[in-house]
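Trainee: Test case, fold it:
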Amino acid sequence: AAAAQGQADSPELRKAIRDDMINLEVMAQEAVKAGLDKNADVVQQVELAKQSVLVGAFVQDYAKNHPISEDQLKQEYDKLKAKLGNKEYNTRHILVETEAEAKDIIAQLGKKAKFEKLAAKSKDTGSAAQGGSLGWAVPGNFVPEFANALLNLKKGEYTKVPVQSQFGWHVIKLDDTRELKVPPFEEVKAQLQQRLQQQSIKKAIDELRAKAKIE
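Mentor: So this is what the prediction gives:
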């Protein structure tokens, strides 16, 4: 195990590992003699530790027996490219509670009010402090209503009609666009594999939960 962690195998290392194992065994025996293995809290912790080991073994075994294929990885990569598109958008928005508030902001913008200043009223406090800036992002990162409105804007424009989403009413401004270069497949392959493996394990767990009877 130590060698697997990058430590060179040696007689000294083997002795240190053996000493550690002996120490653990001696202390465990003393704990049993003291009756600590019957302590309710200890019993619970031992059971949780056992479950944790079993869960780790299950995940490793499932991943081994349900490998992610190259085709699956390429399909996921194609979906990622489609979602990202070929452009990034530098966007601002002001989020308010009502359509009337959004219309009032649009009216003020029409009278040459500064978007950044009006953004101080935004419900989105994180971007409000940055003049409404959401930074560079792809439309796929936003809810559909927001993304669709954004795609219809030209550089420097803002929405002349309030945009409603699940979060409230938005006034959106497009500051700039730039070309997006999607990383090559080989560069993101490991991340895609990890993501798909996690999704596969989650699906398996959901199916097990649906069938399980836990009292």
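Trainee: C-alpha from now on. contacts and neighbour counts both.
Mentor: Will do.
Trainee: can you tell me which helix or strand residue 197 belongs to?
Mentor: Residue 197 is part of helix 185-211 when elements are defined by DSSP states H and E.
Trainee: Go through that helix and flag the buried ones.
Mentor: For helix 185-211, the buried set under the neighbour-count rule, 16 or more other C-alpha atoms under 10 Å, comprises 189, 192-193, 196-197, 200-201.
Trainee: Please produce CSV containing those, extended by distance to residue 157.
Mentor: Listed next are these as CSV, based on distance: C-alpha to C-alpha, whole Å:
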residue, distance to residue 157
189, 38
192, 36
193, 40
196, 39
197, 42
200, 43
201, 45
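Trainee: Among these, which one sits closest to residue 37?
Mentor: residue 201 (33.6 Å; C-alpha to C-alpha).
Trainee: outside of the helix or strand harbouring residue 71, which residues touch it?
Mentor: Under the criterion of DSSP H and E, residue 71 resides in helix 70-84. Here helix 70-84 makes contact (C-alpha atoms under 8 Å, 6 or more residues apart in numbering) with 138-140, 182, 185, 189, 192-193, 196.
Trainee: And that helix, how far out from the chain middle?
Mentor: Relative to its parent chain, helix 70-84 has a centroid offset of 18 Å by C-alpha atoms, centre = their mean, to the nearest Å.
Trainee: okay, the angle between the helix holding residue 197 and helix 70-84?
Mentor: With axes from the mean of the first three to the mean of the last three C-alpha atoms, to 10 degrees defining the directions, helix 185-211 sits at 100 degrees from helix 70-84.
Trainee: so what secondary structure elements neighbour helix 185-211?
Mentor: Other helices and strands packing on helix 185-211, by 3 or more C-alpha pairs under 8 Å, 6 or more residues apart in numbering; DSSP states H and E, are helix 40-65, helix 70-84.
Trainee: Could you also give me the structure for this second sequence? I'd like to compare it with the first:
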Amino acid sequence: MTHTLKAAVLAVAATLTLAACGDKTPADKVLTKVNGNVISTDTLDWLIKEQVPAGTPVDDSLRLRARDHLVQRAVLLEAARTAKLDQQADIKMRMEYVRDEQLVNAYIKDWLAKNPVTDEKVKAEFDKRIAEAGDTEFKARHILVEKEEDAKALIEKLKKGGKFADLAKASKDPGSAATGGDLGWARPGTFVPEFAEALKGLEKGKFTETPVKSQFGYHVILLEDVRKIAPPPIESIKPQLQQSLQQEALAAYIKDLVAKAKVEDSKPAEPKAAASQ
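Mentor: Here you go, the predicted structure:
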């Protein structure tokens, strides 16, 4: 049994119990007994289904390793109970939390299965994102400085024939300074709003004659080229769109459940007044 499998099963130990020896487990369902406690074949089958990757051959060797793991788990579980660890308040709370977490996760999985994202919703989200991203890419360079007067000084040097790539070596942007401020091809939406708006307002081959202020400082931007691009095939990003829409729907559902719930917080205890001296 792998370490991952062992850790995963121990993590949900609170959710599984050993059946007492007797007529509760049919004879044909008894895998083995450990100190009189039954480990059923159903438990073995569940363990393999839950933890073994899909497509892995389930042969006698694998079933034997799984059986040995369950035996080890059983003796450890009995030892823990004999030591009364299951009676310690923090351990009991952890066991209850893990048990409930399993139920919550099962409910979420069931809810997602019953509320699938339709192809229509995926198409609508795809169209929305494509419209927001636009069909144009810009090839730009920029120089980032901390002070507006420094940006203005750079603009004056450019007007006098200064080389943008040379001046950009002093840029405060470590990602582009070494390459003359080159930002490569990108859609405006990949930049902060102030930068994007300035970029879209430039003519090809021109630079901004007024410093562009953003959260990072002051930019001088040069637009080198513009090109139209085709959107990616919807199938290439369909799984990501489905996952994103599922998570949004789930978050909205949980938010609605919380809004409808009667949540009553207890007020914290008032601090006692200090005794007068």
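Trainee: hang on, the earlier thing: ranking the helices and strands packed on helix 185-211 of the first structure by mean neighbour count, which comes first?
Mentor: With neighbours defined as mean count of other C-alpha atoms under 10 Å, these peak in mean count at helix 70-84, which reaches a mean of 14.
Trainee: As a quick check, tell me the outermost residue of the first structure.
Mentor: Relative to the centre of the first structure, the most outlying C-alpha is that of residue 33, 46.9 Å out, by C-alpha atoms, centre = their mean.
Trainee: mind giving me CSV with the helices and strands packed on helix 185-211 of the first structure and columns for distance to residue 20 of the first structure?
Mentor: What follows is these, written out as CSV (distance: least, C-alpha to C-alpha, whole Å):
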stretch, distance to residue 20 of the first structure
helix 40-65, 19
helix 70-84, 43
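Trainee: and the aligned partner of residue 89 of the first structure in the second structure, what is it in contact with?
Mentor: By TM-score structural alignment, residue 89 of the first structure lines up with residue 138 in the second structure. Residues in contact with residue 138 of the second structure (C-alpha under 8 Å, 6+ apart) are 184-188, 199, 223-227.
Trainee: what do you get if the cut-off is 6 Å, keeping everything else the same?
Mentor: 185-186, 225-226 (C-alpha atoms under 6 Å, 6 or more residues apart in numbering).
Trainee: Translate residue 156 of the second structure into the numbering of the first structure.
Mentor: Correspondence of residue 156 of the second structure to the first structure, assessed by TM-score structural alignment: residue 107.
Trainee: What residues sit buried inside the host helix or strand of that match?
Mentor: Counting by DSSP H and E, the element that carries residue 107 of the first structure is helix 99-110. Buried residues in helix 99-110 of the first structure, counting neighbours by 16+ other C-alpha under 10 Å, are found at 99, 101-103, 105-106.
Trainee: Quick check: residue 33 of the second structure vs residue 207 of the second structure, distance?
Mentor: The spacing between residue 33 of the second structure and residue 207 of the second structure, counted by C-alpha to C-alpha, to the nearest Å, is 80 Å.
Trainee: Comparing these two, which shows the higher neighbour count?
Mentor: Legend: neighbour count by other C-alpha atoms under 10 Å for residue 33 of the second structure and residue 207, higher for residue 207 (22 against 16).
Trainee: On the three-state scheme, the closest residue to the more buried one other than its chain neighbours is what?
Mentor: Once flanking residues are discounted, residue 207 of the second structure sits nearest to residue 222: 4.1 Å by C-alpha to C-alpha, 6 or more residues apart in numbering. Using DSSP: H, G, I helix; E, B strand; the rest coil, the structure places residue 222 of the second structure in strand.
Trainee: Show me what residue 222 of the second structure aligns to in the first structure.
Mentor: Per TM-score structural alignment, residue 222 of the second structure is aligned with residue 173.
Trainee: which residue in the first structure lines up with residue 252 of the second structure?
Mentor: Residue pairing (TM-score structural alignment): residue 252 of the second structure is matched to residue 203 of the first structure.
Trainee: How about residues contacting stretch 189-209 of the second structure?
Mentor: 133, 188, 220-225.
Trainee: ok, which pair from those residues is furthest apart?
Mentor: It's 133 and 220 that sit farthest apart of the contacts of stretch 189-209 of the second structure, by C-alpha to C-alpha, at 23.1 Å.
Trainee: After alignment, which residue of the second structure pairs with residue 131 of the first structure?
Mentor: Using TM-score structural alignment, the equivalent of residue 131 of the first structure in the second structure is residue 180.
Trainee: which residue packs closest to its match, ignoring adjacent ones?
Mentor: Among residues not flanking residue 180 of the second structure along the chain, residue 165 sits closest, at 3.9 Å (C-alpha to C-alpha, 6+ apart).
Trainee: The one you found in helix, strand or coil?
Mentor: With three-state DSSP as the basis, the three-state label of residue 165 of the second structure is helix.
Trainee: Please say which position in the first structure it maps to.
Mentor: Match for residue 165 of the second structure (TM-score structural alignment): residue 116.
Trainee: Its match: how many residues sit nearby?
Mentor: 18.
Trainee: Repeat that for residue 181 of the second structure.
Mentor: Residue 181 of the second structure: 28 neighbours (other C-alpha under 10 Å).
Trainee: my guess is it meets residue 141, correct?
Mentor: Yes: counting by C-alpha atoms under 6 Å, residue 181 of the second structure touches residue 141, with 4.7 Å between them.
Trainee: what about stretch 131-148 of the second structure, start to end distance?
Mentor: With C-alpha to C-alpha, one end of stretch 131-148 of the second structure sits 34 Å from the other.
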